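A.B. asks: Got a predicted structure here, sequence first:
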Amino acid sequence: MPASAEPYIYADNAATTPLSPAALQAMMPFLTSTFGNPSGIHRVAREAADALADARARIATCLGAGAPNDIFFTSGGSESDTWVLHGAVQRFRDQFGAGARVRVVTSAIEHHAILHGCDELERAGVEIMHLPVDTEGFVAPADLRRALRDASAADHAAGVDAPPAALVSIMLANNEVGAVQDIAQLAAIAHEFDVPFHTDAVQAVGHIPVDARALGVDALSLSGHKFHGPRGIGALYLRPGFSIPPLITGGAQERGLRAGTENLAGAAGMAAALAEACADLEPRAAHVAALRDAFIQGILDACENVQLTGPAPSEHRLPSIASFVCRDCDSELLVMLLDRAGVAAAAGSACATGSTEPSHVITALGIADPTWAHGSVRFSLADDVSAADVDLLLERVPACIRRARLISSMR
């Protein structure tokens, strides 16, 4: 298929989404005429402050937060994750002193914002406990309870009177295979041990119902560009009563917890995009999920030695994500061939020092055979995906898989 294949189908929406017209319209006043700094006290500043408060309130409503002040604006999901990781550890040390063992519990399939943040904390003396997942990508509640119980028993034996961990952080929905965790149950288990619970909801917000209070979490991260908002803006929800030290100091913005003049245009755009996404969320998710299911079945029917990764199609899988492993097929090559054929997709692997390593998510699912693990690919469908788009995908993707296998066999 020629490189100019049209129409080009963007099936990498889990990476980023196009800015919605509603978000752009909401942003424009704050990129032009309403340019004030919300921290000031004159009229121009007050207009900006009012707009920032409105954006905060709209996001709080969409997330089921108790009050607008539960929402703290950040630069995105990675900052929100980093803030809560470091903040929870410092909070624990401040509360329980140097004698208490500091632990963070997370899962093996988290986004690198969490995993690399945990690596940094580990180098600083924090014990990181990685929970396994099953072959579909789910954390077993029993594994979390066991990890916290064992840590609590070790502390008791050492004469330490403190919760067994500073934080449990488990993502709501996985960005690679779409597994949606039972966060409400996991958070309840953490709270049995007086441990706060954070969920990285970056892939979930705007795509499935997310109610922070119903989930029972103490902290929740989100990022605007995942649901047709602008890049460079995100938020951290903090439950009332759960406070953490600031990550960035120097000013009184975000109630003294996140210094720096606020990105007002970004906040307004994110609020508009989220309100738009939540307005028709359930019928849109059902539409996308139905076409995702047709695409998954079509690929499995058309291609030999291709397996679905993550959960079977259900409410426990993100509506847009179809992910596979293809035997004897290099994923980076496949994605390049797909691009030339008019399809944007993502490889489930990362290139490092000249060698392609299998995705940590795929490895955690128990796919160890390199002939399978190196062939992971993810398609994340657009909100407005059509049956015609799926027909084109089912024409182009199998052809690219066959070609990638042929080229891979010649290496």
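C.D. replies: Received the coordinates, thanks.

A.B. asks: drop to CA atoms for contacts and neighbour counts, all remaining ones
C.D. replies: Fine.

A.B. asks: Please enumerate the strands of the stretch 51-200 of the chain.
C.D. replies: Along the stretch 51-200 of the chain, the segments classed as strands by DSSP state E, counting those that start in this stretch run 71-74, 103-107, 127-131, 167-169, 197-200.

A.B. asks: packing partners for the third one?
C.D. replies: For strand 127-131, the helices and strands in contact under the criterion 3 or more CA pairs under 8 Å, 6 or more residues apart in numbering; DSSP states H and E are strand 103-107, helix 112-123, helix 141-157.

A.B. asks: Kindly report the same for the last one.
C.D. replies: The elements that strand 197-200 packs onto, with contact taken as 3+ CA pairs under 8 Å, 6+ apart, are helix 77-96, strand 167-169, helix 183-192, strand 219-223.

A.B. asks: hmm, back to that, include distance to residue 205 when you put the helices and strands packed on strand 127-131 into a markdown table, please.
C.D. replies: Rendered in a markdown table, the data for the helices and strands packed on strand 127-131 read as follows (distance: least, CA to CA, whole Å):
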| stretch | distance to residue 205 |
| --- | --- |
| strand 103-107 | 20 |
| helix 112-123 | 17 |
| helix 141-157 | 23 |
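
A.B. asks: so which of these is the most packed in?
C.D. replies: By mean neighbour count, with neighbours taken as mean count of other CA atoms under 10 Å, strand 103-107 ranks first of these at a mean of 23.

A.B. asks: Any chance you could list what contacts that strand?
C.D. replies: Contacts to strand 103-107, defined as CA atoms under 8 Å, 6 or more residues apart in numbering, come from residues 89, 118, 126-133, 139, 164-170.

A.B. asks: For ChimeraX, write a command that selects the buried ones of the residues you listed.
C.D. replies: The ChimeraX command for the buried members of those (criterion: 16 or more other CA atoms under 10 Å) is given here:
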select :89,118,126,127,128,129,130,131,132,133,139,164,165,166,167,168,169,170
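
A.B. asks: picking that back up, deepest-packed of the helices and strands packed on strand 197-200, please.
C.D. replies: For the helices and strands packed on strand 197-200, ranked by mean neighbour count under the definition mean count of other CA under 10 Å, the leader is strand 219-223 at a mean of 29.

A.B. asks: following that strand, which helix or strand shows up next?
C.D. replies: Note on strand 219-223: by DSSP states H and E, the next helix or strand toward the C-terminus is strand 234-238.

A.B. asks: for comparison:
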Amino acid sequence: MYYLDYQATTPLAPEALEAMLPWLSGPSSDGFANPSSQHRAGRAASVAVELAREAVATLLPPGGRIHFTSGATEALNWVLTTGPRIAPGGLAGSAIEHQAALQPIETQGGTLIPVDRDGLVPPPDEVELPAGGIVALMLVNNEIGTIQPVAAYAEAAHAKGSLLLCDAVQGYGRMAIPEGPDLIAISAHKIHGPKGIGALWVRNGIKLPPLLLGGGQEQGLRSGTVSPALVAGFGAAARVAAERMEVDAAHVARLWDVATAMLGDWTINGSTAHRYRGNLNVRRDGVNAVRLMSDVRDVAFSLGSACGSGSGKTSHVLRALGLSERETHASIRLGFGRYTTEEELKAALGLIVEAAERQRNLAA
């Protein structure tokens, strides 16, 4: 199968797997120890966790601290459900935030910032941001890849006494994270790390309420035993991402050129100028995307967010761009990255284009 669904998850890096294995060992080794234990094996596991914490932090702005979570969904929910205790002035977020941020904002009566046809929020001076509250803004959208002006919004939020929460899941490890956010959510499995581990970066000086109470792990803010294996895999993936960021970016740019040339008759959803180019969301008149997925079973691609693909609803992101029902139903998301070869990409796109044209010919 050809894999073009990098926004949903990325293949595990060999370096991450290697880093995890010592902490998945059985009774013949000490690698299974609890990192909160005070004996030698526990201290060794604790050291592994702290080394990984340092590696994860190197891809984030200075002046903050990392708290490991089960993933970015938990990190976003943590901020948007407990954060109003320290920032009670209200919630706001873009209309194309991930559902992990959008649902907490909407259920608490927050406001949504509209986006234009390119999927970009307006300049912050054109938006009424909450005073003394929390503003959520993704760095890179998970469905259409658009890059938002996070630094400018952070400055505007601070001018109103508010905090800026950045969902950096799709940008972390792929580009520099802008300075300015107060809280940043990230996830390991989007950068070739393991699933089930993410983190919340909290700027120094912010006293976020605890998420889970109990043993006082994660600096007293998230109780529960930390997995040294998952954390070590996250750290290794972050180290590789830091070393390969320029190489990976150049590779993705080449793949983008190949893909857009082969899909010249398709329309790109979202900005092409302000965009992470490993995300290509496109539509074609006369194509039914659901049927296309059924027709092209040898290619893994998606209709949008993997988290909402089973809901039966059309993408809230594409609707926010102003696309019609017909246009949203004709849209697919293609994601590629480090381990995608040009040959694989061409072969996969060839199958998609061929199947799409068959649909169009039958409908003619």
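C.D. replies: Perfect, thanks for sending it. None of these values were measured; they are calculated from a predicted model.

A.B. asks: that older thread, kindly present the helices and strands packed on strand 197-200 of the first structure as TSV, with separate columns for distance to residue 254 of the first structure.
C.D. replies: Rendered in TSV, the data for these read as follows (distance: least, CA to CA, whole Å):
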stretch	distance to residue 254 of the first structure
helix 77-96	13
strand 167-169	22
helix 183-192	26
strand 219-223	15
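
A.B. asks: between these, which gets nearest to residue 318 of the first structure?
C.D. replies: With respect to residue 318 of the first structure, and counting by CA to CA, the nearest of those is helix 183-192 at 14.3 Å.

A.B. asks: what's the mean deviation for the closest one versus the second structure?
C.D. replies: Compared with the second structure after fitting, helix 183-192 of the first structure deviates on average by 0.8 Å (mean CA distance after the TM-score superposition for the first structure).

A.B. asks: Equivalent analysis for stretch 84-91 of the first structure, please.
C.D. replies: Mean deviation of stretch 84-91 of the first structure from its aligned counterpart in the second structure after superposition (mean CA distance after the TM-score superposition for the first structure): 1.3 Å.

A.B. asks: Can you spell out the matching residue range in the second structure for that stretch?
C.D. replies: Alignment note (TM-score structural alignment): stretch 84-91 of the first structure is matched to residues 79-86 of the second structure.

A.B. asks: Which residues does that stretch contact?
C.D. replies: Looking at stretch 79-86 of the second structure with CA under 8 Å, 6+ apart, the contacting residues turn out to be 90-91, 101, 104-105, 133-134, 165, 183, 207-211.

A.B. asks: Need the three-state assignment for the residue positioned nearest the centre of the first structure.
C.D. replies: With the centre of the first structure defined as its mean C-alpha position, the nearest residue by CA atoms, centre = their mean is residue 202, 3.3 Å away. Secondary structure of residue 202 of the first structure, reduced to three states by DSSP: H, G, I helix; E, B strand; the rest coil: coil.

A.B. asks: Show me what it aligns to in the second structure.
C.D. replies: So, by TM-score structural alignment, residue 202 of the first structure is matched to residue 169.

A.B. asks: residue contacts, the closest residue to its match other than its chain neighbours?
C.D. replies: On the basis of CA to CA, 6 or more residues apart in numbering, the spatially nearest residue to residue 169 of the second structure that is not a chain neighbour turns out to be residue 186, at 4.5 Å. The contact partners of residue 186 of the second structure, by CA under 8 Å, 6+ apart, come to 71, 72, 75, 167, 168, 169, 172, 198, 199, 200.

A.B. asks: can you map out the helices along the stretch 151-300 of the second structure?
C.D. replies: Remark: helices of the stretch 151-300 of the second structure, listed N- to C-terminal, are 228-262, 289-295; assignment by DSSP state H, counting those that start in this stretch.

A.B. asks: and among the ones you listed, the most buried is which?
C.D. replies: Among the helices of the stretch 151-300 of the second structure, helix 228-262 has the highest mean neighbour count (mean count of other CA under 10 Å), at a mean of 21.

A.B. asks: That one aligns to what range in the first structure?
C.D. replies: Following TM-score structural alignment, the aligned partner range for helix 228-262 of the second structure in the first structure is 264-298.

A.B. asks: re earlier: the match of stretch 84-91 of the first structure: end-to-end distance?
C.D. replies: 10 Å (CA to CA, to the nearest Å).

A.B. asks: So what's the gap between that stretch and the chain middle?
C.D. replies: Centroid displacement of stretch 79-86 of the second structure relative to its chain, using CA atoms, centre = their mean, to the nearest Å, is 21 Å.

A.B. asks: Equivalent analysis for stretch 328-344 of the second structure, please.
C.D. replies: Relative to the chain's own centre, stretch 328-344 of the second structure is displaced by 16 Å; criterion: CA atoms, centre = their mean.

A.B. asks: which parts of it are buried?
C.D. replies: Going by neighbour count (16+ other CA under 10 Å), the buried part of stretch 328-344 of the second structure is 328-340, 342, 344.

A.B. asks: quick one: contacts for the aligned residue in the second structure for residue 317 of the first structure?
C.D. replies: Structural correspondence for residue 317 of the first structure with respect to the second structure (TM-score structural alignment): residue 275. Taking CA under 8 Å, 6+ apart as the definition of contact, the neighbours of residue 275 of the second structure are 140, 145, 146, 147.

A.B. asks: residues near the aligned partner of the last one in the first structure, how many?
C.D. replies: Residue-level alignment of residue 147 of the second structure against the first structure, with TM-score structural alignment as criterion, gives residue 180. The local packing count at residue 180 of the first structure equals 25, with neighbours defined by other CA atoms under 10 Å.

A.B. asks: tell me the contacts of residue 180 of the first structure?
C.D. replies: Shown in contact with residue 180 of the first structure (CA under 8 Å, 6+ apart): 138, 172, 173, 174, 315, 316, 317, 318.

A.B. asks: I figured residue 4 of the second structure was touching residue 334, is that so?
C.D. replies: Yes - distance between residue 4 of the second structure and residue 334: 5.4 Å, which falls inside the contact criterion (CA atoms under 8 Å).

A.B. asks: Give me the neighbour count for residue 213 of the second structure.
C.D. replies: Residue 213 of the second structure is surrounded by 12 other residues when neighbours are defined as other CA under 10 Å.

A.B. asks: how long is stretch 239-248 of the first structure from one end to the other?
C.D. replies: With CA to CA as the measure, the first residue of stretch 239-248 of the first structure is 20 Å from its last.

A.B. asks: Show me which of the contacts of residue 180 of the first structure are buried.
C.D. replies: 138, 172, 173, 174, 316, 317, 318.

A.B. asks: could you check the distance from the first one over to residue 63 of the first structure?
C.D. replies: Applying CA to CA, one obtains 23 Å for the distance of residue 138 of the first structure from residue 63 of the first structure.
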